[in-house]
Structure formats: C-alpha cells, structure tokens
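Trainee: only geometry, no sequence info:
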C-alpha cells in the first residue's frame, strides 16, 4: 500500500514552514522531499494544510468493557482519529478491571478487534482498583501494558504506593497517579474557593491534590521509579513538581486543555458539563499551569477524555459523575485560544501533543521523519467553525465547549499508513 501526500506544509526543527511531499509505503514514511512522483500511490493533495506527527494522548477513558453505554473502543478511537490522535492510552476503570493476565489478555483482544487507532492500555496498581491489594506488577508488565495506575482514585497509603513503586522500578514501568487525599476531599464537587461559595456546593481543597504529590515524589526518589502525575490543577502542585525535578527526582506531569482554558469563574450554575475531577480551580492556578507548561515543569498535554451518558450527567452536580470529553476538540481549542493569542507557539503545542509524551514514556511515535511509523495528522489552520457536540464521533457529548468558535481543524488522520479519518481537505 502506498500513499503520497502532495504539497503539505510542515514545521522544520528550526520552526520554519516548508512545503514537502511525503511518500508512505505500508506502515512507514519512505521519503520526505519535494516533487515526489509515484504513479502507483494513492495521492492526497494537502495544499494549504499543515502536516504534523500523529497526536498522542496518554490519558483517556474508553469505558469498554463494562461501560459501553458511555463509550466503546470503536467509538472512542473514532473520536480520537477525528481529533488527530493516532496513539491513545486507555485508563483501567473498566469492568472487569485489567488487573490480571486473563483480563489484560481479553482487553488486548478487544482492542485488536475494534480500535481504529493505536490503543495502549493501562493496568491497575491494585486489585479491582480497590486501593488495598497490590497486583502482580511484574507479571502484568510482561504482557506489554502501557503503565500502571489506579486512575481516578489516589493511592491512600504511603506503604502501598511505596511497594508499587518498588515493583514498578524493578519491572521498568511507570506509575501514573491521580493524586487526591480522600481524607481532605470532604465530598466536594467543585473547587473550594469562589465557586463553592457562589453556587453553594461542597468544595474540593487544592491541598487534597498537592499533599499527595508531595508524598509521592519522595517515594519516587526513594525507589527510583518513574512517577507521572495526571491532570495537574493547582499552583501548589506545580511548585512541588518543579522542586522535585530540580532535586533530580524522576517525576513528570501532564495538564488538560480544560484546565488551561477554563477556571472556576466559568462555572456559573449547576451545569455538570463543568464537573470534572480535579475541578476547575482559581485563575491563579490556571496561570500557574500555563507557566509550568512553558518552563518544562509540566511535560505535555493530555485530555482526560471521560465520556458519560447524557442521563448520568443530567443528575446535577451533587450526584452526577465527574468528567468531560476532549479528544475531538483539544487541538482546535488550544490553537484558537492559546496559539492565536500568542500565549504559546504552534511548535510548542505540537510538541506537547506528540514528541514530549513519546519521550516521557519511551514510545517510538510522535515523529515526522523518514523510516518512522506513518502516524500523521493534517490540519487546516484556517478553517473557522464552532464546536458542535452533536457531530462528535464519541458517544459522550459532555463538554463545556459546545458552540465555542474555533479556527483550525484536523482534516485527515493517518495511523500506521492507513487513512482512519478524512473530511473535505480543501473545504
């Protein structure tokens, strides 16, 4: 199979835009140069469009098995392809939980049957995500899982996290953590601050996140494990991670598009499209997250794509589930509201969605180079439209960004040399 991308514009390593053709043979990029000709290849004219490495998202929820009414591997990966993502890493909050050889093998089989793009599954740190019984990390790691996490539940005891990190270090796999000390969450559903007072809802203190990160970076130092912090949301967390990196501890971190683009002031009423965990924090926290991303304290961006059924989200802030979707809007929103406002550069945005997560986790993806795997995303940076949740390929429509105006849109996604999403590229 051959695919020839003509007249594409790419960013060079020196951040200069140049026009190139890209010849793909089977799963690999065969040649990148000008004026390539091949009469046996399928030709796609990419004139006036940018070409990037396929985007990588290390934090999504596919819900299958067990939560197919929210999302399936097929629908979630179709959403990923529409958003320009060619590699996604699926969290283990499924039923059954991938916490044994049998359940991991079954999940890998489902992925092979249904996934439109590459899916790298997490395995659970503890049995059934119960935070009590440590799984056999070495045995499960040998099956090729991406990393280990208990997803939306912080590991509550230092002893358990210490043992998990020791085993992960020995197996050369990463520990990925949702950081939250349950003893000081106080049944909160929004940030403890202006918003909790304004709409009279119980608040989640910033300290519940940062205090657990502080504990864990010291455990990572003691064990030598790679410790990765999910969806950082507070200025205190940024400070702890920055100090840990300065001390030489192997800690990395991610931030979500919604925490970069929104803060607690956006929550005007009991609208559960704004209910996520960690919650939208203060304006000062939001500014600290962008600063941390720019100075390298935070390594990259991940969506925490978390689809739910509309009936579940309709229950109100107190009882509805946490989470919003993000795969289909991430690039367009970040480009429109951060790149076009000159807060970040296009090169930085692309790196945070490609090469940076690949480097952190040692993945051979995120590169637009000859002889590399042909994971490619083509984006029309001039396309003006609005977010329309009814057009999502995801089953989840739970987004606070519906009807937001955006400039730019992924129009063609190629995974391992195969076109997995395409719309009118010159519309």
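Mentor: Received the coordinates, thanks. Only a predicted model underlies this, so the values are computations on that prediction, with no experimental measurement involved. Numbering: from 1, shown residues only.

Trainee: Please make it C-alpha for all contacts and neighbour counts, starting now.
Mentor: Noted.

Trainee: Now do the longest helix anywhere in the chain: everything it contacts.
Mentor: Using DSSP state H, we find that the single longest helix of the chain is helix 207-223. Contact partners of helix 207-223, identified using Cα atoms under 8 Å, 6 or more residues apart in numbering, comprise 158, 161-162, 165-166, 169, 179-182, 184-185, 226-227, 229, 234, 236-237, 240-241, 244, 249-251.

Trainee: Can you turn the buried part of those residues into a PyMOL selection?
Mentor: This is how PyMOL selects the buried members of these, with burial counted by 16 or more other Cα atoms under 10 Å:
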select buried, resi 161+162+165+166+169+179+180+181+182+185+226+227+229+234+236+237+240+241+244+249+250+251
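
Trainee: ok, now how distant is the residue most central in space within the chain from residue 380?
Mentor: The centroid of the chain falls nearest to residue 302 when counting by Cα atoms, centre = their mean (2.6 Å). The gap separating residue 302 from residue 380 is 21 Å, by Cα to Cα, to the nearest Å.

Trainee: hang on, the earlier thing: now the longest helix of the chain, how far from the centre of its chain.
Mentor: Here helix 207-223 is found 22 Å from its chain centre; the criterion is Cα atoms, centre = their mean, to the nearest Å.

Trainee: Show me what the next helix or strand after that helix is packed up against.
Mentor: Using DSSP states H and E, the helix or strand that follows helix 207-223 in sequence is strand 227-229. Applying 3 or more Cα pairs under 8 Å, 6 or more residues apart in numbering; DSSP states H and E, we find strand 227-229 packed against strand 175-177, helix 207-223, strand 251-255.

Trainee: Put this next to the first one:
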C-alpha cells in the first residue's frame, strides 16, 4: 500500500511554510520533497489543497471510558474523535471499571484496543490497586502486559509514603509516574476555582494549594528516588513556580497543560453551569499568564487535552453534583492555533512541537516525527478556512464543552495512521 500526498505545505527549518510532497509506502515515509518523481501507478494520491502537513498529533492524557462507562465514550468513538482532531497516538487513563490493576484486567483492555481502536492507543496502568488504595500494583507484571506508564489520574495519591514507594519501584523499572495532584484534605467540597467568581456565583471554591502542595511534595520525592515524575494538567501559578524550581535543581520532572486552562479563566464562566466544571478548575488570569509563560520558557513540556467525556444528562444543570471534565480532542489544535498562533503568542512551530515532538519524546515514543524512515502517522490541517465548532459534528459520544459555537481555523482534512487514512473531512 502506498500514498502520495501532494500540494501540501510543511514547516521549514526556519519556521516558514514551504511546499511539500510526501510519499508513503509500507507504513513508512519514504520520500519528502517539493517535486517528487515517484514511479508508483498504484499509489493513492491525496490532494492536500495547500493544507499544513504535520506529524500525527500525540495526546498523553485522554479518557476513553471503556470498560465501565461506555455510555460516555468507547475506545472506538474516542479514537474516531481523536482522528478527527488530527491525533494519531493517545494515552488512555486507567480510571475505568474494572480498574486495570492486574495483568489479566490490563490484557482485557489491550484486546479491546486491538479490536476497536482506529489510531494508536497506549494504555496507562494504575499506581495503586483500585486507584484509591495504598496498595501498590505489580509494576513489572503490568509493564510486561503492555502498560505505558503509571497514574491514578482522577485522584491524587494522598499518602507520601505510598508515592515514595511507587516512585522507588518506577525508578527501578525505568517507568514514568504520572500524577493527578490533588490533596483531598484541602478540597472542602469545591467545584470551581476559589476566587472572586466563585463568591459571585455562591459556589464552593477549590484552592490553588490543593494542587501545588502535592506537586511540591512529589518533586522532592522524585529527587529522592530518581523517578521520572510527570505532572498532569498544571493549572496554577504556584504549580508552575514549583516545577520550574524543580527543573532548575535537576529533578526529572515534566509537565503538561490543557488547552482550556490556556484559553479560559474562572471569569469566563457565565453562570453556574456544569459545562464549565473541570478538574483542575479554570483558574485566574494570573494563573493563565503563568501557564503561557511556563510553556514558552520550557517549564511546561507539552499540551495534552484531558479529553473527559460525560453523558448529556450528567452535565446539565449546575456544578454541584455534576462530574468534572470536558471533551477536547476534536478541537485542541484548532483552538490553540486560532487563539495563540493567529494571536501572535506562539509560533506555529512551537504549537506543533508541543503537540507532537515534545510529548512523544518525554515518554520515549516513536511517534511525533515527520522524517524519511519514520512511521507514516500524519495529519493535514486547513489553516485558512474558518468554521464553527458544532456539537452535531462531533464523533465523540459526548459534547460537553464550553467551546461550542466558537469559530476557529485549522480544521483537520486528513489523518493517516501507518499510511492508512483513518479520517477525512
């Protein structure tokens, strides 16, 4: 099987866009140039229509909800949605039912992925049994079963001793430990960021230190154990400061930020509506500025969506009692491009790197490159035409996003995995 992408543009060495053609055969990129002379009458020709061709996007933080919550999302629908967003590799969180905390349970999920995913899915295993316990999982067995890394995403590891022992084991196994940082003792029933807007809406607030104090604890534990410690969905200025200081100290800490925390603040919340309820919550303007600065100076390493689908009824009404989370995998590149690249805050190369090269490199993945010989995981985006984000266009089962109705550029035209077209507009 071979594919010939013509009439495309790609990022040149000095940032600008240059004309490009790409020839793919046997799952690999065989040639890149501006006027390829390929003798292959059987090649499928894709007219990129002047669109931007990039490595397939890589998302290290998604929720596919299967098994256990298939009314929210399935591996099939979640990967279809990811392909529509231009993603070719996603890393799925283990807050499922059953939690994949044994090799047998993990193998069952791996089979579901093999049977139904249309893109590449790397599955996380939990740090502790059933996520909320202090009993460590058997990391060696889970790694042998195919675990990508270890996380209790959705809940913070509450006991320092548990985290220390988990990091010790991860360091021995050369595995990354990925943390949702949240101190339950500091939650106080909060549903949104503690600030002026929470007071105006008369809603219980979530303190910034709920997140940042656990990061402060964990970076020192990472230093003591030599573990690769990765922080999920950073949201506060204090967290950015702690991570920056830890990196300067030589601690192996990396971090991600979600598009919604870069674009919105708590003041963006119009009323008490669950569509804006997410964890961590939308923070203040100073926090958003710190996140942007953290990306630009390398404190934060990559962008990840934290795609978190929920049933329609679950996200109707107010925040109290509703689940945390929004969907984002079909709109992430488009929102980031429209708000920050067109807004002059980030360059296009920076954005592409944060969504391809950087997340892949953090975890030693083969994904995220667009070179001769690399796997043919490719996305093509239309940077010119504006369109409206509409829930009826989503391929995800869920539509819980505050960005419905927003107008953006950067629509995905094609997504290819191993040279096979898995999405086309």
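Mentor: Arrived safely. Note that the coordinates shown come from a computational prediction; the quantities given were computed from them, not determined experimentally.

Trainee: returning to that earlier point: quick one: the residues in structure 2 that the longest helix of structure 1 pairs up with.
Mentor: Per TM-score structural alignment, the counterpart of helix 207-223 of structure 1 in structure 2 is residues 209-225.

Trainee: Kindly report the same for stretch 57-74 of structure 1.
Mentor: Aligned by TM-score structural alignment, stretch 57-74 of structure 1 falls on residues 59-76 of structure 2.

Trainee: Which residues in that stretch does the neighbour count mark as buried?
Mentor: For stretch 59-76 of structure 2, a neighbour-count test (16+ other Cα under 10 Å) marks 59-67, 69, 72-76 as buried.

Trainee: Please apply the same query to stretch 197-204 of structure 2.
Mentor: Going by 16+ other Cα under 10 Å, stretch 197-204 of structure 2 has these buried residues: 197, 198, 203, 204.

Trainee: tell me the angle of the longest helix of structure 1 relative to strand 251-255?
Mentor: Relative orientation of helix 207-223 of structure 1 versus strand 251-255 (axes from the mean of the first three to the mean of the last three Cα atoms, to 10 degrees): 150 degrees.

Trainee: Mean deviation, helix 207-223 of structure 1 versus structure 2?
Mentor: Superposed on structure 2, helix 207-223 of structure 1 shows a mean distance to its aligned partners of 0.3 Å (mean Cα distance after the TM-score superposition for structure 1).

Trainee: in that helix, what counts as buried?
Mentor: Neighbour counts over helix 207-223 of structure 1 (16+ other Cα under 10 Å) mark 207-214, 216-217, 219-221, 223 as buried.

Trainee: do stretch 129-146 of structure 2 as well
Mentor: Those would be 129-131, 134, 136-140, 142-143, 145-146, for stretch 129-146 of structure 2 by 16+ other Cα under 10 Å.

Trainee: quick one: the residue nearest to the centre of structure 1 and residue 85 touch, right?
Mentor: No. Residue 302 of structure 1 is not in contact with residue 85 according to Cα atoms under 8 Å; the separation is 10.9 Å.

Trainee: quick one: common contacting residues for those two?
Mentor: Listed as contacting both residue 302 of structure 1 and residue 85 by Cα under 8 Å, 6+ apart are residue 57.

Trainee: Show the residue spans covered by the helices in structure 1.
Mentor: If DSSP H is used as the criterion, the helices of structure 1 fall at 73-82, 101-114, 137-141, 158-171, 194-198, 207-223, 235-246, 257-261, 283-294, 310-313, 330-334, 346-353, 355-361.

Trainee: Please work out the angle formed by the directions of the longest one and helix 158-171.
Mentor: To tie it back to what came earlier, the one meant is helix 207-223 of structure 1. Interaxial angle, helix 207-223 of structure 1 versus helix 158-171 (the same axes, to 10 degrees): 50 degrees.

Trainee: swap in the second one?
Mentor: An angle of 60 degrees separates the directions of helix 101-114 of structure 1 and helix 158-171 when computed by the same axes, to 10 degrees.

Trainee: what about helix 101-114 of structure 1, how far off from structure 2?
Mentor: Averaged out, helix 101-114 of structure 1 is 0.3 Å away (mean Cα distance after the TM-score superposition for structure 1).

Trainee: try the fifth one
Mentor: Superposing on structure 2 and averaging over aligned pairs (mean Cα distance after the TM-score superposition for structure 1), helix 194-198 of structure 1 comes out at 1.0 Å.

Trainee: what range in structure 2 matches stretch 273-293 of structure 1?
Mentor: Per the alignment by TM-score structural alignment, stretch 273-293 of structure 1 matches residues 275-295 in structure 2.
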